[in-house]
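Visitor: Okay, structure incoming, though there's no sequence with it:
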């Protein structure tokens, strides 16, 4: 089965047919790669053959492996992946490393703050009004974070305890938010996304990792659904926004990505910086003094992005970092500390 699948996928143009064949066979049998090689003489059961056939056909049509198998390892966790939500990339692990530096450098003494809704039913005359409690109150009161007036959906509000706070914009599968929360216990993460599919998937991934108490997930544009009381209290703002320039997406990105992954999570506009500009304007409002803004961007856009950040005069430092292939990938900006 391994040899046949490798040959079939090679004829279909798979760039790494052996790896794809191994991944599919492991997924279908529930075996590790080592176990597959140790059990070459084990016949496949009928249901395994059927599922393997379906998986090979899907992969042969160019569907990403992560969608076919339904999962993707990322750092120290395994995430569910589904069509309609961006697949995590290894280079994004560098973005997480940068965000963790900001977490490690942050004070852990922030006081508790009202988050997204009280975790009890307010009595008459207590707590927010009905509009605020439903999460569909007047968006125009939020400083910025997104287009005012749009529908915002989230979870029941809760008290955010004392501790370092991180805001992630555009969470997708939740890979960044869940890695930060899992690797730095005690950190409180608020993660947002505009896509209902992404919100649902990130929520399932979070619950599977038992990180409900550490990660709050909000459906909104940028950060328009994040409680305004939290603005100015985040130690880190991290984002992997859509950043591929439109022409690059149309002409240079592999069809496996372009035809299957959501354009909403890929297309960054003419220069790839459409969403970045909004984040750059919003970041100083969200961050505490000395806070860190970490964003993943297209390699050809990093110099322009760094120049835009320096022009604002808001940042104490602006740094471009390379990914695992030594290409510029992550912009790290540290907010100046305000004078007392």
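Guide: Received it, and whenever you're ready, just let me know what you need. Keep in mind it's a predicted model, so treat the numbers as computed, not measured.
Visitor: From now on I want contacts and neighbour counts done on CA atoms only, so please keep to that.
Guide: OK.
Visitor: which one's the longest strand in this protein?
Guide: In the chain, with assignment by DSSP state E, the single longest strand is strand 287-296.
Visitor: how distant is the host helix or strand of residue 103 from the center of its chain?
Guide: Residue 103 is part of helix 92-105, with elements assigned from DSSP states H and E. In terms of Cα atoms, centre = their mean, to the nearest Å, the centre of helix 92-105 is found 13 Å from the chain centre.
Visitor: cool, stretch 288-308 as well?
Guide: 16 Å.
Visitor: For it, list every residue counted as buried.
Guide: Residues of stretch 288-308 classed as buried: 288-299, 301-302, 305-306 (neighbour count, 16 or more other Cα atoms under 10 Å).
Visitor: Check stretch 226-243 too.
Guide: 226-228, 230-231, 233-243.
Visitor: quick one: terminal-to-terminal distance for that stretch?
Guide: 23 Å (Cα to Cα, to the nearest Å).
Visitor: What of stretch 87-96?
Guide: End to end - Cα to Cα - stretch 87-96 spans 15 Å.
Visitor: neighbouring contacts of that stretch?
Guide: 66, 72, 74-75, 81, 173, 175-176, 179-180, 238, 240, 261, 294-296, 323-324, 329-330 (Cα atoms under 8 Å, 6 or more residues apart in numbering).
Visitor: mind listing what's buried in that stretch?
Guide: By 16+ other Cα under 10 Å, the buried positions in stretch 87-96 come out as 87-88, 91-96.
Visitor: May I have the residues that are in contact with residue 21?
Guide: 2, 5-6, 9.
Visitor: Second structure for comparison follows:
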């Protein structure tokens, strides 16, 4: 790599380099890597487009670029990600929040907006993204966030603290709804919300390289990808008030099957919602 780069020259070269390695949004990622290295925001990057980089800056930038080119997730390199207007810390192997999960959050917010002080369970909270987004937008909500991974649970607590909602989110260690069994929740929950693992086990070897850096437990949804949806359909009602909401994210092509599972367990008002790409992404039902 040359040693006499300006910001704009390096940005252009990096964009081409990442594009050649199959990165989907090479310009955007090149900008973020340079912003991270130089301590600038995007506007600052272009205001200083003709500034030469010093050797120390180039030395910091090169290993980050090489990691990204080898398929290491950008969010892990930056140590942060954005979700529903919230900045979250993220590190391997904790599951990285996806934009399509915002549809799940929007659906829950719309259906709980008239509840005074809703009680919600976020099952499999991961980095805490769903619980934190709900707490930020439902100011009277109290949320029980469960997680089986100790690393994810610790990170979720840190993210809640950083975003000023830790006093209203109760983090519980354990598998799905099991941690709630020891609690007494007067009247039951208003909603159980989950983005469970939903990739069929047989599809895991064919995932993109960058996804393979994430915790397999957060990805593997069993033979047909609906193992955890089945468990939530079977187990959630006992924790919900009458008419309470169950909201789950699903994988591509799974919505119809998950809706059938819910109907088989006697859930009412089953409906599906599409994400911005037109894929049925969320399944909702009432107890």
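Guide: On my side now, so go ahead. Quick caveat, the model's predicted, so the values are computed rather than measured.
Visitor: now what about the TM-score between them?
Guide: Remark: TM-score between the superposed chains equals 0.92 [TM-score structural alignment, normalised by the length of the second structure]; 277 aligned residues with a Cα RMSD of 1.5 Å.
Visitor: Can you lay out the contacts of residue 21 of the first structure as CSV showing neighbour count and distance to residue 38 of the first structure?
Guide: Below are these laid out as CSV (neighbours: other Cα atoms under 10 Å; distance: Cα to Cα, whole Å):
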residue, neighbour count, distance to residue 38 of the first structure
2, 19, 13
5, 22, 18
6, 20, 18
9, 22, 23
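Visitor: among the residues you listed, which are in helices?
Guide: 2, 5-6, 9 (DSSP state H).
Visitor: which residue lies farthest from the center of the first structure?
Guide: Farthest-out residue of the first structure from its mean C-alpha position, per Cα atoms, centre = their mean: residue 41, at 40.7 Å.
Visitor: Can you tell me what that residue aligns to in the second structure?
Guide: In the second structure, the residue matched to residue 41 of the first structure (TM-score structural alignment) is residue 50.
Visitor: any idea whether its match is helix, strand or coil?
Guide: coil (DSSP: H, G, I helix; E, B strand; the rest coil).
Visitor: The one 10 residues further on too?
Guide: Remark: residue 60 of the second structure carries the secondary structure label helix [criterion: three-state DSSP].
Visitor: now the helices for the stretch 101-250 of the second structure?
Guide: Secondary structure of the stretch 101-250 of the second structure by DSSP state H, counting those that start in this stretch: the helices cover 101-112, 129-137, 150-162, 227-235.
Visitor: In a markdown table: the ones you listed, plus distance to residue 266 of the second structure.
Guide: As requested, the helices of the stretch 101-250 of the second structure are exported to a markdown table (distance: least, Cα to Cα, whole Å):
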| stretch | distance to residue 266 of the second structure |
| --- | --- |
| helix 101-112 | 20 |
| helix 129-137 | 26 |
| helix 150-162 | 32 |
| helix 227-235 | 9 |
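Visitor: Could you look over these and pick the most buried one?
Guide: A comparison of these by mean neighbour count, using mean count of other Cα atoms under 10 Å, puts helix 129-137 on top with a mean of 24.
Visitor: and that one, which stretch of the first structure?
Guide: By TM-score structural alignment, helix 129-137 of the second structure lines up with residues 175-183 in the first structure.
Visitor: how big is the offset of that stretch relative to the second structure?
Guide: Its aligned residues in the second structure lie a mean 0.4 Å from stretch 175-183 of the first structure after superposition (mean Cα distance after the TM-score superposition for the first structure).
Visitor: Please report how far the residue nearest the centre of the second structure lies from residue 87 of the second structure.
Guide: By Cα atoms, centre = their mean, the mean C-alpha position of the second structure lies nearest to residue 97, the distance being 1.8 Å. Remark: distance between residue 97 of the second structure and residue 87 of the second structure (Cα to Cα) = 11 Å.
Visitor: Common neighbours of those two, please.
Guide: Common neighbours of residue 97 of the second structure and residue 87 (Cα under 8 Å, 6+ apart) are residue 81.
Visitor: got the residue ranges for the strands in the stretch 201-340 of the first structure?
Guide: Per DSSP state E, counting those that start in this stretch, the stretch 201-340 of the first structure has strands spanning 215-219, 234-239, 287-296, 315-322, 328-335. These are given in chain order.
Visitor: follow-up on the earlier one: how much does the helix holding residue 103 of the first structure stray from the second structure?
Guide: Mean for helix 92-105 of the first structure is 1.3 Å (mean Cα distance after the TM-score superposition for the first structure).
Visitor: Tell me the helix or strand right after that helix.
Guide: Once helix 92-105 of the first structure ends, the next helix or strand along the chain (criterion: DSSP H and E) is strand 113-114.
Visitor: Would you check the span in the second structure matched by that next one?
Guide: Using TM-score structural alignment, strand 113-114 of the first structure pairs with nothing in the second structure.
Visitor: Quick one: residues contacting the counterpart of residue 17 of the first structure in the second structure.
Guide: Aligned counterpart of residue 17 of the first structure in the second structure: residue 26 (TM-score structural alignment). Listed by Cα under 8 Å, 6+ apart, the contact set of residue 26 of the second structure reads 14-16, 18-19.
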